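S.K.: I'd like to go over a predicted model; first the sequence, then the structure.
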Amino acid sequence: MFGFARDIKGNVAMLTALMTPLVLGFAGGGVDFFRWNNERANLKQLADTLATRGAREFLLANATSSQIEAVINSVLESGYAQNYGFSSVVSEVSTDLTEGAVTVKLTMPPSKGLILTNYVPFKLDHDITSTAVAMGGMNVCVVALEDLDRGAVSATTNSKLLADECSIMSNSISTEGVVASGFSKIQAGMICSGGGAYGNSNNYAPMPTMDCPAYADPLSERAAPTVGSCDYIDAAYGEKITDLIDAAAATVTSSAGSLISQAAQGLDDVAGTNSLINSDGLSETTYTLNPGVYCGGITVGALANVELNPGTYVIKDGPLLVGIGGKVSGENVSFYLTGADSTFFFGPEAVLSLTAPKVGPLAGILFFEDRSAPEGRMHRILSDDARVLLGTFYLSRGVLLVASLLPVADQSAYTAIVARKLQMAGNPTLVLNADYAGTDIPVPEGVGPVGSTVFLRE
């Protein structure tokens, strides 16, 4: 009677019978999940392809929303979706003419499965969206190479960055990679941030495009000049007028926040290093400088009018300082900044007029910073008379701070900036023109007019 209960001969068969539905369920569920996930991946690829195809229409003249939508619908009606395994999908297309963006939304029911079909999310329609942005025939005038920090491009207080005919590219993936605060304004043909942007519609024209791909250093292949032995040591010209410098420092420091305070630090440098060379009472003295290696830098004080002959000026182990009342002018000149202390500072009421070389290894480059320089060091423009700065600022390790009171570079045919960061504070107006046909100074490859491109934005 109890022998049957003790008999274990059929246990394996019974266990197999009990487990078989579970095993089949797991296997079927796995097949269902793989199929469901694969459909979504293929639908995403199709959406990416359609969005990219639509965005390419922006590279043509006079693209319209209806034209772009017609192109995408035509692709779908041709049976293109079958290449991805879909007999039909429902599409929805939207465009942003200002940004050059096309968004494609694709919807379709999932295929019937074995196990998971009746469970959420596997029974819901696939709903996939892709956005592509076109940048075609654009002019690039600002590339901020900083990839992590906030404010790779920033404007604060009442500053203005005007680049109507060209694009501003910030590589920072920070949620505030581009910053415009207070009454400041950043205005450009396109503002592209690798991350996000701080500010509202009053601070931007147009609003920045988010999540842009990193823009590679366009001058990374440009060879740096060879630095020889010192031709000049601690070159200094003009008067130092300490009381005016101190007054300017107080004015600048009180006009805005910490960035302005940093700008004012350079005023002390001028006061401490200006020398009384060839002074002649209060009359202005003109000095003519030749290209060469200036060890210890160059200091230009009040009542000095420094005229630069064409060529490359190597500023080594010291700054390029133009203090209050100093004047520096030169056509077809470039500055190579090498050494930890080799920054430039253009103080209030300094007068500057500089154009980059037409030919040679630094053609089109006005300032070239040593690629081994300390990262984050600051180059300052406080001058209210720096209207002609024609060429490219290449400061791959440094921060360019503009904190003047009057427009900067507005009388230049073009000005391009490739820097770790570009920061503006106080009340300056930095004007970046793009009249490349209006000058015989060449535009380095990678800035100025660049080829068209279309990229996907998540």
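M.R.: Alright, I've got the coordinates. Numbers count the residues shown, from 1 in each chain.
S.K.: contacts, neighbours, all on C-alpha from now
M.R.: Noted.
S.K.: Let me see the ranges of the strands in the stretch 351-458 of the chain.
M.R.: 351-355, 365-369, 378-381, 385-402, 407-408, 415-424, 429-431, 448-449, 453-457 (DSSP state E, counting those that start in this stretch).
S.K.: Can I get those strands in JSON lines including mean neighbour count and distance to Asn171?
M.R.: Shown next, in JSON lines, are the strands of the stretch 351-458 of the chain (neighbours: other Cα atoms under 10 Å; distance: least, Cα to Cα, whole Å):
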{"stretch": "strand 351-355", "mean neighbour count": "22", "distance to Asn171": "28"}
{"stretch": "strand 365-369", "mean neighbour count": "24", "distance to Asn171": "19"}
{"stretch": "strand 378-381", "mean neighbour count": "24", "distance to Asn171": "19"}
{"stretch": "strand 385-402", "mean neighbour count": "25", "distance to Asn171": "13"}
{"stretch": "strand 407-408", "mean neighbour count": "22", "distance to Asn171": "24"}
{"stretch": "strand 415-424", "mean neighbour count": "27", "distance to Asn171": "9"}
{"stretch": "strand 429-431", "mean neighbour count": "23", "distance to Asn171": "20"}
{"stretch": "strand 448-449", "mean neighbour count": "22", "distance to Asn171": "18"}
{"stretch": "strand 453-457", "mean neighbour count": "18", "distance to Asn171": "14"}
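S.K.: Against that first model, consider the following:
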Amino acid sequence: MRGPMCRCRRISARSASRISGWQIEKTRRLAGIFGRISRLFAENGTSRLITFGNVMFALGCYVRHGKEVSGARRGQPALKSSFSPSIGQMAGLVAHMRRLAHGESGSAVTIFALALPAMLALVGGALDYAAVMREQNRLQSAADATALAIAREMTIGPMTPDRVQNLATTYALANNADVARASGTLVENGMAVQVRLQKPAEPPLGVLSVLGGVSDLAASATARVTASSTPTKLCVLSLGERTNGGIFMHNGAAVTAPQCMLQSNSRVREAVIIQQGSRLSANLTCARGGIANSAGTVQTTLLTDCPPIPNPLDQKPEPSISGSCLFNNLKVRSQERRTLSPGVYCSGLTVEDNAQVTLLPGIYIFRGGPLVVRQNAEILGQGVTLMFSGRKAYFRFLDNSLVKLSAPVSGATAGMLIWESKSFVKGLNSWQNGGCGGNRDDDDDDNGALGCTVRTVGNALPKKTNEHHINSDRARELTGTIYLREGLLLIDSRRPVADQSPFTVLVVNKLDLYDGPNLTLNANFSGTPVPVPPGLGPIGAKNVRLGM
């Protein structure tokens, strides 16, 4: 757009005489004038660059020739513009320019006025470009993070187009609250997810919007997973969300689970702890928070910032735990052989001193007391579910006791071997309240040892012996799912645990392995008629990565 032609009429001789006597260093004055012009420009906006140039051209005409600017017809204003600085601002500007004008000075100001719109457009465009590129980078980072988060979800469960779209919207808003539109699509035969994000461009000065036509920003990212020839199965799920060491492997502990996925839902920095001398073999180890590996031997894919896995058993209907007590504080000891029937066992059951108990198929409810098997005693049972309800309701397999148990094949508790009821009440001195016990026999969860939040040698917390506890070297067969919604499972035996089971699944609040046990988690689901509860089956993908 060209500026309007200006006609000039001569100003008074008095004004001209004031101009003709001024001498000053041109460079310094030009710098001062540019600073004032910049302030005027900032106060009045950036959308009328050409109009501002016309004003400066007219002022140049005024200073160069000592003449005022008139309109096309006498009595009309020469310019019509939304740029309207105050009279005081214009008077000060004109005064500076009139002082500058001597000889060729007016020509310099006129040239400067003509070049100023382009200069300001260049500077404004550069500032806008830098701001827009920063926002574009933020949007691309959000797209990358969103695609990776959805791909991690693909490693822990099946995906549908609707679920991918919902996750794309949720994660995009979490990563960049300004996103206006998010889309997620399954591609590459369901083994990759493509995310596209869009938002309005908001350059701070508006130069790119006016001159460059920039209105929207867009970013896309693709994340892929690798199909597993051997489908991955979820074998360990730690439910605690604020737990240090949701899965904790003390010095020398081992987990052997080559076909399994281990997941900690803890969001803390040390959601999974693998200490020196520990050995972890698994298909995938995933943590919502971080993983701390202190020189442990690892044969697994370690993945952090994983999405949490909702408790797959949280809504599973519980069998009735009411009813009268079949026994009260029953003790089987001194090499006695006894067969027990399903029912309610109040105040606990103790099997000790080389005794043997055989459990008939059914549901055994331990209300207000523990199940303790110790001192070379034996407990055997097929098709059984052990439920724990109320206070002090724990299981403890100690010493060299023999444990051979398998879950029911059918019925309300099919697949459930050990089940901590929602009516379970944790003790006043439970691990969640800072308690621990102190030794194997100190199992009082109300009055046990205190000070258990103080780390010992090796940077480890004391063992929680007043919780669910497997200390026996002969707990070899535990077929089914062990579900401890609020409880901690401590394993500190010296020999393999559960290694003779076709499969064992642990869904616990916290899992602690101490003093060199080898927790062996087989995943031979087809090797037994005992079913895997819904939500704990094969997953079938691993190795999340970003791609083009």
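M.R.: Alright, I've got the coordinates. This is a predicted model, so every value here is computed, not measured.
S.K.: which stretches of the stretch 101-250 of structure 2 form strands?
M.R.: Under the criterion DSSP E, counting those that start in this stretch, strands of the stretch 101-250 of structure 2 are mapped to 181-187, 192-200, 216-227, 233-238, 247-249.
S.K.: Switch these over to TSV; also include distance to Gly45 of structure 2 and mean neighbour count.
M.R.: Formatted as TSV, the strands of the stretch 101-250 of structure 2 follow (distance: least, Cα to Cα, whole Å; neighbours: other Cα atoms under 10 Å):
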stretch	distance to Gly45 of structure 2	mean neighbour count
strand 181-187	30	19
strand 192-200	21	22
strand 216-227	22	20
strand 233-238	58	26
strand 247-249	59	27
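S.K.: Between the ones you listed, which one is closest to Pro502 of structure 2.
M.R.: strand 233-238 (12.1 Å; Cα to Cα).
S.K.: What lines up with Lys26 of structure 2 in structure 1?
M.R.: Under the alignment (TM-score structural alignment), Lys26 of structure 2 maps onto nothing in structure 1.
S.K.: thinking Lys44 of structure 1 is in contact with His126, fair?
M.R.: No - counting by Cα atoms under 8 Å, His126 is not a contact partner of Lys44 of structure 1; they are 9.9 Å apart.
S.K.: Indicate which one of the strands of the stretch 351-458 of structure 1 is closest to Gly292 of structure 1.
M.R.: strand 365-369 (14.7 Å).
S.K.: residue ranges for the strands of the stretch 301-450 of structure 2, please.
M.R.: Using DSSP E, counting those that start in this stretch, strands in the stretch 301-450 of structure 2 cover 325-332, 337-340, 343-351, 356-359, 362-367, 371-373, 378-382, 384-391, 395-397, 402-406, 416-425.
S.K.: average gap between the fourth one and structure 1?
M.R.: Once the two are superposed, strand 356-359 of structure 2 sits an average of 0.5 Å from its aligned residues in structure 1 (mean Cα distance after the TM-score superposition for structure 1).
S.K.: start and end residues in structure 1 for that strand, please.
M.R.: Mapping strand 356-359 of structure 2 onto structure 1 (TM-score structural alignment) gives residues 305-308.
S.K.: How far does the matching stretch sit from its chain's centre?
M.R.: Relative to its chain's centre, stretch 305-308 of structure 1 lies at 33 Å (Cα atoms, centre = their mean, to the nearest Å).
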